[in-house]
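Novice: Prediction below, plus the sequence it came from.
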Amino acid sequence: MAERLDMNSLSKFDGSNYNQWRFQMNCALRAKGLYEIVLGTVLKSENNNETQKAWIKNDSTAMFILTSALDYAQITLIENCESSHQIIDKLDSIYLQRSESSKMIAHERFHQYRMKDSDSVAQHIANVENLAKKLKDIGETVSDAAIMTKIISTLPQKFLNFRQTWLSVSEDRQNCVHGLIGQKSIGEIKEVDGAERAVIKWIEQAETGRSKPGGETKHQMLSVREKGPHRPVQQEQA
């Protein structure tokens, strides 16, 4: 016998994050042994026998699980459905198409984004990272290197020297610099000259594998980026 399913643990679908909700439903239905019925691979028996009665009971349970994980606005969309397969088929027809459109729009916004002259470098970085997050939220993969390349390559003309310096650096060193930038936020650098000096300094640090005398190794610096939020590093005194 399948274990009891805690319906309170299921997130209600409100029209957003359909792929994640669909995965949650697939897991719940598999746990109850109902996935094939919802998928439509196990059909209702035409004979009025115990097999048909069992199918009707299981399909009703699947309908209950699905509707319990929908808010009222979504239930109105499937009120005319007479089986669990019809419910999921209806929702797929509405939201899977929207999901693909959302992916296309998110990709387009990420690739077409350019820094405005009125934006600070900090705002520029935040904008790129927000666009990348939206891609990740819909299941798309965006590497740290892609984010960093987007940040550098879309800087305005006044950062031309900075961009050329970055593009001249080897990929391995770019990865090291990316780790250093993760700790010493480029967003704190407001002047063009300061940005150019900073990237040269970061490149030099990447070559030596240390942030400063007695500082972290290159590997440690890269791991800081992976662990998430960091504290700004104070500038060294001359």
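Specialist: Okay, I see it.
Novice: From here on, just use CA atoms for contacts and neighbour counts.
Specialist: Noted.
Novice: Please identify which helix or strand holds the residue nearest in space to the middle of the chain.
Specialist: The residue lying closest to the centre of the chain (CA atoms, centre = their mean) is residue 136, at 1.7 Å. Element membership of residue 136 [criterion: DSSP states H and E] is helix 121-137.
Novice: could you say what helices and strands that helix packs with?
Specialist: Helix 121-137 sits against helix 84-112, helix 144-153, with contacts defined as 3 or more CA pairs under 8 Å, 6 or more residues apart in numbering; DSSP states H and E.
Novice: Just put these in CSV and tack on distance to residue 227 and mean neighbour count.
Specialist: Below are the helices and strands packed on helix 121-137 laid out as CSV (distance: least, CA to CA, whole Å; neighbours: other CA atoms under 10 Å):
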stretch, distance to residue 227, mean neighbour count
helix 84-112, 24, 16
helix 144-153, 13, 17
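Novice: would you list these in CSV and tack on distance to residue 14?
Specialist: Formatted as CSV, the helices and strands packed on helix 121-137 follow (distance: least, CA to CA, whole Å):
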stretch, distance to residue 14
helix 84-112, 11
helix 144-153, 30
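Novice: what does stretch 17-25 contact?
Specialist: By CA atoms under 8 Å, 6 or more residues apart in numbering, the residues outside stretch 17-25 that reach it are 10, 11, 12, 13, 66, 95, 96, 99, 137, 138.
Novice: another one to put next to it:
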Amino acid sequence: MTESPDKKRDYVKFNGINFPQWKYAVMLKLRKKKLEAIVLGTETKPTQETLELVVDDVTSIVVTNQAIIDAWMERDVDACSIIFYNIEPTYQTSIEGSTTAHEMWTRLTLQYAEVSVANASLLLGKFHQYKMDPGIQNN
């Protein structure tokens, strides 16, 4: 079942600064719906298997696994929907044009995972530079 933009969610949308928490929450939802492998790229779209048929000197090529391909594509769209609709509109543009859920996930990870690490390092550095004001009483 495809995610809709107005569906109630149990966690916040990605807003540009909460990537680690959002990523964990979305991955839990994807796991629950058995879509994790598609998003991580370990379950890829099946390749077409064809069979050549000749009837009355007319050759036809028939795809023998089209139902499996269609099922994978439907699951991929479900995963894309979960990812896309759980991102604030401002940040949805960074994944528009993606053709698969794996491509969406890769784009987001490359763009925002390092930003989150950099922000954490910056905050840790500020914390270590913090000095207590001797004029403030600690009760």
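Specialist: That came through, no problem. The structure presented is a predicted model; accordingly, all values stated were derived computationally and were not measured.
Novice: Any idea what the TM-score comes out to?
Specialist: The TM-score (TM-score structural alignment, normalised by the length of the second structure) is 0.78; 120 aligned residues with a CA RMSD of 2.2 Å.
Novice: The residue nearest to the centre of the first structure maps to what in the second structure?
Specialist: Residue correspondence to the second structure (TM-score structural alignment): residue 136 of the first structure is left unmatched.
Novice: Could you check how far residue 136 of the first structure is from residue 113 of the first structure?
Specialist: Distance, residue 136 of the first structure to residue 113 of the first structure, using CA to CA, to the nearest Å: 17 Å.
Novice: cool, residue 52 of the first structure as well?
Specialist: Plainly put, residue 52 of the first structure is 56 Å away from residue 113 of the first structure if you go by CA to CA.
Novice: contacting residues for residue 111 of the second structure?
Specialist: Neighbouring residues of residue 111 of the second structure by CA under 8 Å, 6+ apart: there are none.
Novice: Now which residue in the first structure aligns to residue 127 of the second structure?
Specialist: Checking TM-score structural alignment: residue 127 of the second structure goes with residue 110.
Novice: pretty sure that match contacts residue 134?
Specialist: No: judged on CA atoms under 8 Å, residue 110 of the first structure makes no contact with residue 134 at a distance of 9.1 Å.
Novice: Now do the strands in the first structure.
Specialist: Using DSSP state E, no strands are assigned anywhere in the first structure.
Novice: Walking through it, point out its helices one by one.
Specialist: For the first structure, applying DSSP state H gives helices covering 18-31, 35-39, 50-68, 72-75, 84-112, 121-137, 144-153, 160-167, 171-183, 192-208, 218-227.
Novice: post-alignment, the shortest one versus the second structure, mean distance?
Specialist: Okay, so that is helix 72-75 of the first structure. Its aligned residues in the second structure lie a mean 0.7 Å from helix 72-75 of the first structure after superposition (mean CA distance after the TM-score superposition for the first structure).
Novice: which bit of the second structure covers that helix?
Specialist: Aligned by TM-score structural alignment, helix 72-75 of the first structure falls on residues 89-92 of the second structure.
Novice: so how far is that stretch from its chain's centroid?
Specialist: Mean-position distance between stretch 89-92 of the second structure and its chain equals 14 Å (CA atoms, centre = their mean, to the nearest Å).
Novice: ok, now stretch 61-76 of the second structure?
Specialist: Its chain's C-alpha centre and that of stretch 61-76 of the second structure lie 22 Å apart, by CA atoms, centre = their mean.
Novice: how about stretch 152-172 of the first structure, which residues of the second structure does it hit?
Specialist: Following TM-score structural alignment, stretch 152-172 of the first structure has no partner segment in the second structure.
Novice: related to what we said a few turns ago, which of the residues in the helix holding residue 136 of the first structure are buried?
Specialist: 121, 124, 125, 127, 128, 129, 131, 132, 133, 134, 135 (16 or more other CA atoms under 10 Å).
Novice: my guess is the fifth one meets residue 109, correct?
Specialist: Going back to what we said before, that points to residue 128 of the first structure. No: contact criterion CA under 8 Å: residue 128 of the first structure and residue 109 do not qualify, at 9.8 Å.
Novice: how about the helices of the first structure, which one is nearest residue 2 of the first structure?
Specialist: Each of the helices of the first structure has some distance to residue 2 of the first structure by CA to CA; the shortest is helix 18-31, at 7.0 Å.
Novice: how about residue 77 of the first structure, what does it touch?
Specialist: With CA under 8 Å, 6+ apart, residue 77 of the first structure has no contacts at all.
Novice: roughly how far apart are it and residue 38 of the first structure?
Specialist: From residue 77 of the first structure to residue 38 of the first structure the distance is 17 Å (CA to CA).
Novice: now do residue 224 of the first structure
Specialist: Look at residue 224 of the first structure and residue 38 of the first structure: by CA to CA, they are 45 Å apart.
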